[in-house]
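Asks: no FASTA, just this:
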């Protein structure tokens, strides 16, 4: 039976190719990066040094650099910057294996440790480096940092901290298969997510918590990764059910509308349309890529392409957040336009999404 999604997929892939994607332009990523790491915020396209650095963005930058090196083996920019981001993560790791998050431009930090979310994002990026990194020595460095952090994964309580950690551990397992110790950690974290899902699920609400907020797609993505290494059908069933619930809330007339951060979407309440953020779009791109890898169902590629095109103007306002002149990305889509600041989070969300799509073409 030919479905509407299949027809859409056919028309999308007939029309969508690398030639339709912006040329590689890492100028703004380079502009935001110094010898310490990537600066987290920008005033328009100028690095805002007053705001310093964070491990969240340096972990995203490491993830981007790993994939950019993989997709573009001759690219000198990503291969030059990757050790900078890994060096930042190493510097921010505490003696007990946790990570500080924020560092001032003068390289001072008053934190004892950062959030569980930032911990999970760092573990995820390290996992991809270990599995797909471009050099043995960089991979070895990543393994040492990962090993020091790993004992803390089982005490995580943050949903997104757990989800990102699951993804990173699954990537580690792929490079060290089999690894029953790491596999048991995936099961323990995934079972926590399953319990949270069952506690919050009802006939109309198929989600892990009573609100849709940010980085939502990372939650079903984690269980898709867990299924890949455990073959536990429960993880797959919940991942697909929650993914379909999420996309029913964020696609309108075949245009992606990520949950707005000006109020989010609480169960039974109104859904915020704005402000829409690039990291939510990136998470959708990653989710659909993994859903396709697991199921080989081509309509998931359609949704992946449609999600990516949000950056290029296929959104509620018809405005491109990606800046072709700088290689940066606007910080968000507001009701009256775009946030013209091109910070690290949004710029990296675009380039990670770009690399994911390139890898499928």
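Replies: That came through, no problem. This is a predicted model, so every value here is computed, not measured.
Asks: C-alpha only now, for contacts and for neighbours.
Replies: Fine.
Asks: ok, residue 235 touching residue 222?
Replies: No: using CA atoms under 8 Å, residue 235 makes no contact with residue 222, being 9.1 Å away.
Asks: so what sits against both of the two?
Replies: When CA atoms under 8 Å, 6 or more residues apart in numbering defines a contact, the residues bordering residue 235 and residue 222 alike are residue 190.
Asks: Those two: who's more crowded?
Replies: residue 222 (28 against 23; other CA atoms under 10 Å).
Asks: Tell me who's in contact with the most centrally placed residue in the chain.
Replies: Per CA atoms, centre = their mean, the C-alpha nearest to the average position across the chain is that of residue 283, at 4.7 Å. By CA under 8 Å, 6+ apart, residue 283 lies in contact with 215, 216, 217, 218.
Asks: Below is structure B, check it against A:
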């Protein structure tokens, strides 16, 4: 067991998986086979498997990582040059291609796999499949798909600095994200769209990551500005973290509704604060990341914990009057990713204090 402060047992994460991949949903803490699998969750689960390796859970990381990699490979549809998303329990695909966002998340996982996987053959597999996806990336219209792809490309470039095709694609997508913010931003609204949705902090995280990697100060400044705006928006009246509720989706230029709140936003916020702290060394990002993390443990509008670190169970959300007791893949993996980023932040802070 890791001695890091933010440790979550992988026990429940393992229980949600079979030899195909991770199940999408659960009824309480029992995997719901009726809803099968999706590439969104298996791509995120691959990312989480690398954090398990960092925590010393090497056996789990290797065994589970192989399954998620195989799922992604099987999801690739060469006739469409896209990834499928939804698969039934019978292992039949339910569509010829998934959404842009699910494709983008898969590219993010491939980029990290090409850098972090212990197997040279899997790193090469990830590189080849990522490169096959360049034509699809160029057609994306979703800002979140751009952001996920940027995160994957920046991870890929960590091992292949100066790769011209990756750099061109990353610059293109980062430029589109920056231009979108420039067009939509106005007084009291420093955001990329006229609405708030899900995985919000991944947008400034992508700008910050690419700006830092490529030394583009204007991208860093835009990422900091939009992240700071979002962080203030995600505070309740008492100062607790209050992620943008799903009831808010689709309301133009409106302050967010408080419910339903989901763990996905915690993972995104902590990750964005991590890269912002690396770039700026501003203590506020340590505090904001911790505020988001504590939401999982009960520092939220209802004072109820969603995460049990000892078992690894994480509830699917916070309703106006209760916790959603179902513990699906998105929530569990979000908690694991948030814990990994909190540990990385903790280490970055320790090193900064030692200097």
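Replies: Yep, that arrived. If you're wondering where the values come from, they're calculated on a predicted model, not measured in any experiment.
Asks: ok, back up a step: trace the residue nearest to the centre of the first structure over to the second structure, please.
Replies: Mapped onto the second structure by TM-score structural alignment, residue 283 of the first structure lines up with residue 268.
Asks: Could you measure from its match over to residue 89 of the second structure?
Replies: Distance, residue 268 of the second structure to residue 89 of the second structure, using CA to CA, to the nearest Å: 29 Å.
Asks: What of residue 129 of the second structure?
Replies: Separation of residue 129 of the second structure from residue 89 of the second structure (CA to CA): 25 Å.
Asks: So for stretch 189-201 of the first structure, what gets flagged as buried?
Replies: By neighbour count with 16 or more other CA atoms under 10 Å, stretch 189-201 of the first structure contains the buried residues 189, 190, 192, 193, 194, 197, 201.
Asks: Show me which of the residues you listed is closest to residue 100 of the first structure.
Replies: residue 189 (22.2 Å; CA to CA).
Asks: Tell me which residue of the second structure lines up with the closest one.
Replies: The pairwise alignment with the second structure assigns residue 189 of the first structure to residue 173, based on TM-score structural alignment.
Asks: try residue 233 of the first structure
Replies: Match for residue 233 of the first structure (TM-score structural alignment): residue 217.
Asks: Just give me the neighbour total for that match.
Replies: Based on other CA under 10 Å, the number of other residues close to residue 217 of the second structure is 12.
Asks: Excluding sequence neighbours, find me the nearest residue to it.
Replies: residue 211 (6.3 Å; CA to CA, 6 or more residues apart in numbering).
Asks: Check residue 185 of the first structure too.
Replies: residue 154 (6.7 Å).
Asks: The one you found falls within a helix, correct?
Replies: Yes: assessed with DSSP: H, G, I helix; E, B strand; the rest coil, residue 154 of the first structure lies in a helix.
Asks: ok, now which ones touch it?
Replies: 185, 188, 189.
Asks: now do residue 275 of the first structure
Replies: 259, 260, 261, 262, 332, 333, 334, 335.
Asks: Just say helix, strand or coil for the corresponding residue of the second structure for the last one.
Replies: In other words, residue 335 of the first structure. Aligned by TM-score structural alignment, residue 335 of the first structure pairs with residue 320 of the second structure. For residue 320 of the second structure, the assignment made with three-state DSSP gives coil.
Asks: now residue 320 of the second structure: how far from residue 257 of the second structure?
Replies: 11 Å.
Asks: same deal with residue 197 of the second structure?
Replies: Taken as CA to CA, the span from residue 197 of the second structure to residue 257 of the second structure is 11 Å.
Asks: tell me, what's touching these two both at once?
Replies: Residues touching both residue 197 of the second structure and residue 257 (CA under 8 Å, 6+ apart) are 244, 246, 248.
Asks: Surely the first one and residue 258 touch.
Replies: Spelled out, that is residue 244 of the second structure. Yes: the criterion here is CA under 8 Å, and residue 244 of the second structure meets it with residue 258 at 6.4 Å.
Asks: How far off centre is stretch 170-180 of the first structure?
Replies: 20 Å (CA atoms, centre = their mean, to the nearest Å).
Asks: counterpart of that stretch in the second structure, which residues?
Replies: Going by TM-score structural alignment, stretch 170-180 of the first structure sits over residues 154-164 in the second structure.
Asks: any residues touching that stretch, and which ones?
Replies: For stretch 154-164 of the second structure, the external contacting residues (CA under 8 Å, 6+ apart) are 111, 112, 114, 115, 127, 166, 167, 170, 209, 210, 213.
Asks: same thing but at 6 Å, please
Replies: For stretch 154-164 of the second structure, the external contacting residues (CA atoms under 6 Å, 6 or more residues apart in numbering) are 111, 112, 115.
Asks: Over to stretch 13-29 of the first structure?
Replies: If you take CA under 6 Å, 6+ apart as the criterion, stretch 13-29 of the first structure is touched by 326, 327, 328.
Asks: go on, stretch 65-80 of the first structure?
Replies: With CA under 6 Å, 6+ apart, stretch 65-80 of the first structure has contacts from 82, 133.
Asks: which among the contacts of residue 275 of the first structure end up buried?
Replies: The buried subset of the contacts of residue 275 of the first structure - by 16+ other CA under 10 Å - is 259, 260, 261, 332, 333, 334.
Asks: all strands for the stretch 151-300 of the first structure, in order.
Replies: Taking DSSP state E, counting those that start in this stretch, the strands of the stretch 151-300 of the first structure run over residues 211-212, 251-252, 255-256, 265-266.
Asks: nearest to residue 30 of the first structure, of these?
Replies: Of all these, strand 255-256 sits nearest to residue 30 of the first structure, with 29.0 Å by CA to CA.
Asks: mean per-residue distance, that closest one to the second structure?
Replies: Superposed on the second structure, strand 255-256 of the first structure shows a mean distance of 1.1 Å to its aligned residues (mean CA distance after the TM-score superposition for the first structure).
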